[in-house]
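**Student:** dropping a prediction and its sequence here:
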Amino acid sequence: MTNNKIIEEIKAEISKIIVGQEDMVNSILIGLLTNGHILLEGVPGLAKTTTVKTVADVIDLKFKRVQFTPDLLPSDIIGAQIYDMKTSEFKIKKGPIFTNLLLADEINRAPAKVQSALLEVMQERQVTIAEDSFKVDSPFLVLATQNPIEQEGAYTLPEAQLDRFMFKIVVGYNTKEEEFQIAKKVTSSKKEDVNKVINKQSLEDLRKEVESIHIDEELQRYIVDIICATREPKEYGLEEIADYIQFGASPRATIDMFKAVKAMAFIRGNDYVSPLDIALIIKNVLRHRIILSYEAEAMQKTTDEIIQKIMEVIQVP
């Protein structure tokens, strides 16, 4: 079976449960192919949790879900050292972080201590409990959902943590036809079961294929120009948005773009990166990494609008 056929079969199995939401599904697959964490933002009821669970089933990965709440403790996620009364010894009880796909549900409802507990494992793929460090399973991805910050009890995530997410996907409502299909599917007496398409080893093989995807040097420089334009917009003739940006995207954004465009080309069945691959994912990579100024917020500007303006000005090679 060719790699493109494998991706199509994975998507076909996911579509048995999930109707529409192609951008979310593609982004999760790119995250799996590149070891990139994904942040999913949207109102409740848009199948964010169901999508992650379905992907885990199709790729035969371990899956755990943690509901983030204001009273959550770091030990509830990473584990703790506990005293065993029978043996009169301390032992390590590992938390739900030891899995392949960790669904951090409503991540922006938890306190700062819990947010910081995730930082080490997201970057280093290891956790520290008591005095010992433990590697998490491979592959390991945090797939976090968050509510729009306008909702009660939701807070903005720290910039350092946001930067560790490869993508921020804004999950919107389904179309009217998709909504009709969802209602029919959910209320039907016939329940669909998904089949496992690949396993961990097959996923590792696909990752190696993604790494070999060709990206031309001109396109690499084009990506770097886009990132640099978020930091120094005036140097690229973007004076009109200069006052709207407080901080531009970090070097991690450039690294994630290089990885993600290769995976996007792979998912689309190509063995090389095209400008279209960049256009398809640029907002997902940058929207959470550009910090807007007070002027931008006062003018109700969004990071998506800033990225769009940059894309319009910088010449495609």
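**Tutor:** It's in. Residues are numbered from 1 along each chain as shown.

**Student:** could you use CA atoms for every contact and neighbour count after this?
**Tutor:** Noted.

**Student:** checking Leu40 next. Helix, strand or coil?
**Tutor:** Local secondary structure at Leu40 is given as strand here, using DSSP: H, G, I helix; E, B strand; the rest coil.

**Student:** show me what contacts it?
**Tutor:** Going by Cα atoms under 8 Å, 6 or more residues apart in numbering, Leu40 touches 24, 48, 143-146, 168-171.

**Student:** mind running it again at 6 Å?
**Tutor:** Taking Cα atoms under 6 Å, 6 or more residues apart in numbering, we find Leu40 in contact with 145, 168-169.

**Student:** got a markdown table for those, with neighbour count, distance to Val316 and secondary structure too?
**Tutor:** Putting the contacts of Leu40 into a markdown table (neighbours: other Cα atoms under 10 Å; distance: Cα to Cα, whole Å; DSSP: H, G, I helix; E, B strand; the rest coil) gives the following:
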| residue | neighbour count | distance to Val316 | secondary structure |
| --- | --- | --- | --- |
| Thr145 | 26 | 33 | strand |
| Lys168 | 24 | 24 | strand |
| Ile169 | 22 | 24 | strand |
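
**Student:** would you list those residues in JSON lines and tack on distance to Tyr244?
**Tutor:** Below are the contacts of Leu40 laid out as JSON lines (distance: Cα to Cα, whole Å):
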{"residue": "Thr145", "distance to Tyr244": "27"}
{"residue": "Lys168", "distance to Tyr244": "20"}
{"residue": "Ile169", "distance to Tyr244": "22"}
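
**Student:** now the helices for the protein?
**Tutor:** 3-15, 22-34, 48-58, 75-78, 112-124, 159-162, 176-187, 200-211, 217-231, 239-242, 251-267, 275-286, 294-298, 303-313 (DSSP state H).

**Student:** going by neighbour count, list what's buried in the third one.
**Tutor:** The neighbour-count criterion (16 or more other Cα atoms under 10 Å) identifies 48-49, 51-58 as the buried residues of helix 48-58.

**Student:** second one coming, line it up with the first:
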Amino acid sequence: MSQPELPIPTVSERCQQVLDAVSGVVVGKRGALELVLAGILAGGHVLLEDLPGLGKTLTARTFAQALGVEFRRIQFTPDLLPADVTGSSLYDQRTHDFTFRRGPVFTNLLLADEINRTPPKTQAALLEAMQERQVSVEGETHLLPTPFHVLATANPIEYEGTYPLPEAQLDRFLLRVSFGYPESEEEFDVLRRRMSRRQEEARVAPVVDPATLVAMQRSLEDVAVEDSIGRYVVEVVRATRSDQRVLVGASPRGSLALLLLARAKAVLDGRDFVVPEDVKDVVVPALAHRITLRPEMWLQRIDPAQVVAEALATVPAPASAALPTYTG
């Protein structure tokens, strides 16, 4: 039995309840948490890239609890094999046949912890799961459950012994989010809450369930995007390709990611239409990890986020109220 259609105001209210529950554990990062939820709402995968100890793993686990979905974690290490992620066929002596034993990727929310510490072969095993929502083992295809999302963490330091994600896999992440250090009062609030609950682990009650989450994701199709906004998205992405500091600009997949995230941002704000501000709010997380700078730019400490922000500034925001032609 399919979940009934949810109106946009209801979806927005549920999203705020999820954010309130997660914010009760992850302190002072409301903006970053909104981006993570927008990525999940848009049906994508999220890369959490930041320094150790800033709450990346805690964020993934708490979102799984608030969304009421099954959660599993894989600690990526240099000796991790593809079968450790996808599963493998084992010989059953009772039936004298091989049976497939599912790996941890068969879940709703998968935390790929320190994904850049595993070899490319294992990263590639996760790539099919992220893109196709399925895994292939010994010629057989196994579908993953719905919903399925990957929240991967990566450290921007300690590159020795790591395997940087190839551009093809980075492009599969709908957005990249960083938390940054908390303010002084926020950091004290972390200590105060830890002393108050008198235990290490913090748990939150489920706000929704998997079926409701899928219905919330389907509601994004009701968010209107007028032609001027669509062309604005395209021009912003094209501006990253024409920048002289960029070796490879964002692909059309980046345009789709920007569109989907703008839709999700509109829903979080309780609207059934996208405005230019929605695009501006998500453009850096959606595109910064999709561009490759020229080698000499790294020596000048040019940040891809800075390049995307400057590309956005060169494109005038639309002001028309034209109806979207795709509805015709």
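**Tutor:** On my side now, so go ahead. Predicted model only: the values in this text are computed from it and were never measured.

**Student:** for the helices of the first structure, which one sits closest to Leu103 of the first structure?
**Tutor:** Closest approach to Leu103 of the first structure among the helices of the first structure (Cα to Cα): helix 48-58, 7.3 Å.

**Student:** the second structure: matching residues for the closest one?
**Tutor:** Aligned by TM-score structural alignment, helix 48-58 of the first structure falls on residues 56-66 of the second structure.

**Student:** contacts made by the matching stretch with the rest, please.
**Tutor:** With contact meaning Cα under 6 Å, 6+ apart, stretch 56-66 of the second structure is reached by 18, 22, 71, 205-207.

**Student:** what's the match for Ala205 of the second structure in the first structure?
**Tutor:** Using TM-score structural alignment as the criterion, the counterpart of Ala205 of the second structure in the first structure is Asn195.

**Student:** tell me how many other residues crowd that match.
**Tutor:** By other Cα atoms under 10 Å, 17 other residues sit near Asn195 of the first structure.

**Student:** tell me the contacts of it?
**Tutor:** Val58.

**Student:** rerun at 10 Å
**Tutor:** 9-10, 12-14, 16, 54, 57-60 (Cα atoms under 10 Å, 6 or more residues apart in numbering).

**Student:** do Ile17 of the first structure as well
**Tutor:** By Cα under 10 Å, 6+ apart, the residues touching Ile17 of the first structure are 47, 50-51, 54, 182, 185-186, 191-194.

**Student:** which among those count as buried?
**Tutor:** Listed as buried from those are 47, 51, 54, 182, 185, 194; burial here means 16+ other Cα under 10 Å.

**Student:** any idea how far the third one is from Ala279 of the first structure?
**Tutor:** Separation of Thr54 of the first structure from Ala279 of the first structure (Cα to Cα, to the nearest Å): 27 Å.

**Student:** before we move on, what about Thr51 of the first structure?
**Tutor:** Distance, Thr51 of the first structure to Ala279 of the first structure, using Cα to Cα: 24 Å.

**Student:** same question, Glu41 of the first structure
**Tutor:** Separation of Glu41 of the first structure from Ala279 of the first structure (Cα to Cα): 20 Å.

**Student:** which one's more surrounded, these two?
**Tutor:** With neighbours defined as other Cα under 10 Å, Glu41 of the first structure and Ala279 compare such that Glu41 has more, 20 against 13.

**Student:** pretty sure that one sits against Val171.
**Tutor:** Yes. Counting by Cα atoms under 10 Å, Glu41 of the first structure does reach Val171; the two are 5.8 Å apart.

**Student:** which residues are common contacts for the two?
**Tutor:** Common neighbours of Glu41 of the first structure and Val171 (Cα under 10 Å, 6+ apart) are 48, 145.

**Student:** quick one, which of the contacts of Asn195 of the first structure are buried?
**Tutor:** Buried among the contacts of Asn195 of the first structure by 16+ other Cα under 10 Å: 9-10, 13-14, 54, 57-60.

**Student:** which of these sits closest to Asp105 of the first structure?
**Tutor:** Among those, and counting by Cα to Cα, the member closest to Asp105 of the first structure is Thr54, at 15.3 Å.

**Student:** residue closest to the middle of the second structure?
**Tutor:** Centroid check for the second structure by Cα atoms, centre = their mean gives Val46 as the closest residue, at 1.8 Å.

**Student:** pretty sure that residue sits against Phe148.
**Tutor:** No. Taking Cα under 10 Å as the definition, Val46 of the second structure is not a contact partner of Phe148, at 11.7 Å.
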